[in-house]
Every structure is written in structure tokens, then in C-alpha cells.
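Enquirer: for reference, the sequence and a predicted model appear below.
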Amino acid sequence: MKKIAALALALSVLPAASFAADPSMCTGCHRAGSPTAPDLAGMPADQFTAAMNEYKSGARSNPTMKAMSMPLSDADIAGLAAHFSALGK
């Protein structure tokens, strides 16, 4: 029991940023058949990465996407890009 408590304590102090971004935060809007947002399945990783970095920097204007992209690290964006590009259409 002490080992479990120690593990729980250790995990609780890790920063949230150490965990990868969840693709479901994107697919709520970006899914097949969405009338307002493009489907991300099969999007080339470099295209996804460039778009997300442009939203973060403000080079691409969209208040919702700016807010969604700001907390993402480069590793988060790379992970999401790999995930969506691997899905294919």
C-alpha cells in the first residue's frame, strides 16, 4: 500500500505538459463530414505542424484555433501530426 501511495504522490507532481496531447480534443470539430472544420485524418504531418505553428504565432488568424494551439508544446504538435497523418482518408 505504501508503494502505491508513493507512486501516486510522485505522479501528482509531474507537470501536465509531460503528457501527450489527446487527439480527441481535435476531433470534436475536425472529423469527417464536419460542416465547419476540415477532417484531419490523412493530413500530411508537415502541413498539420505548419498550420498549428501559424495559429500559435498569429500568422494564421482564428481565435478558436489560437486558443487550442497555445498550450501545445512542439512535441504535442508533432505527436498530433503523426497521429492524424497515419490515419489516412
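Expert: It's in. None of the values given here were measured: they were computed from a predicted structure.
Enquirer: C-alpha only now, for contacts and for neighbours.
Expert: Noted.
Enquirer: start and end of stretch 55-74, how far apart?
Expert: Start-to-end span of stretch 55-74 (CA to CA, to the nearest Å) is 13 Å.
Enquirer: included below, for side-by-side comparison, is a second structure:
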Amino acid sequence: MKRSRFTEEQIIGILKEQEAGAKMVDVCRKHGISDATFYKWKAKYGGMEVSEAKRLKALEDENARLKKLQAEAMLDNAVLKEISSKKW
């Protein structure tokens, strides 16, 4: 997955700029982002504080790690079932 060139703190700062009264088009032009990117960020980070965004990132990372562990456990389980079903 492509890494963003903006951190969560920067994204929230950009969104707060627009909420403070700046026009969305001007904010996008100033920071070099597209309208679609701005609206995607607003849907994900709108109304959040920096601490909440850090917590969200930590939870997403933990969720990805747990999904990977579950997939590995399911694979091990499938292999063991296949081995035990064979007749010797």
C-alpha cells in the first residue's frame, strides 16, 4: 500500500484550515492535493483530534497484525486436518 506523504497530524491541520473558513479549493491548491483526496480525508479524519487519529492508526495496525495471525492459524489448522485425514 502506498504511504501518504502527509502524516495524520498534517491531514488534521489541513482539515482544520478549511473548517476555520478557508475555501476548500484554496486549501487543496496550497497543499498540492486533489479535491477527491480532501474529501476522502474529511470522511476519515473529519472532526478528529490528533490524539484520536494516533489511536485510530494504532488500532488499525493491531487489527492488521491480528488478521495476519488468524490467517496463519487457519492455514496451520488446514494442514493438520489434511495430514490427519490421510490413512497410513
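Expert: Great, that's in hand. Keep in mind that this is a model prediction, so the values were computed, not measured.
Enquirer: care to give me the TM-score?
Expert: The TM-score (TM-score structural alignment, normalised by the length of structure 2) is 0.30; 52 aligned residues with a CA RMSD of 4.5 Å.
Enquirer: so which elements touch the lengthiest helix in structure 2?
Expert: As assigned by DSSP state H, the longest helix anywhere in structure 2 is helix 50-85. Here helix 50-85 of structure 2 touches helix 8-19, going by 3 or more CA pairs under 8 Å, 6 or more residues apart in numbering; DSSP states H and E.
Enquirer: give me the next element, helix or strand, following the helix it packs on.
Expert: Counting by DSSP states H and E, the element after helix 8-19 of structure 2 in chain order, helix or strand, is helix 24-31.
Enquirer: tell me the helices and strands packed up against the following helix or strand past that following helix.
Expert: For helix 24-31 of structure 2, the following helix or strand on the C-terminal side (DSSP H and E) is helix 35-45. Here helix 35-45 of structure 2 touches helix 8-19, helix 24-31, going by 3+ CA pairs under 8 Å, 6+ apart.
Enquirer: next, format these as JSON lines and append distance to Leu66 of structure 2.
Expert: Shown next, in JSON lines, are the helices and strands packed on helix 35-45 of structure 2 (distance: least, CA to CA, whole Å):
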{"stretch": "helix 8-19", "distance to Leu66 of structure 2": "23"}
{"stretch": "helix 24-31", "distance to Leu66 of structure 2": "35"}
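Enquirer: dump those into TSV; add mean neighbour count and distance to Arg65 of structure 2 as well.
Expert: Shown next, in TSV, are these (neighbours: other CA atoms under 10 Å; distance: least, CA to CA, whole Å):
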stretch	mean neighbour count	distance to Arg65 of structure 2
helix 8-19	17	20
helix 24-31	14	32
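Enquirer: so which of those helices is nearest Lys57 of structure 2?
Expert: helix 8-19 (8.6 Å; CA to CA).
Enquirer: show me what that closest one is packed up against.
Expert: Secondary elements touching helix 8-19 of structure 2 (3+ CA pairs under 8 Å, 6+ apart): helix 24-31, helix 35-45, helix 50-85.
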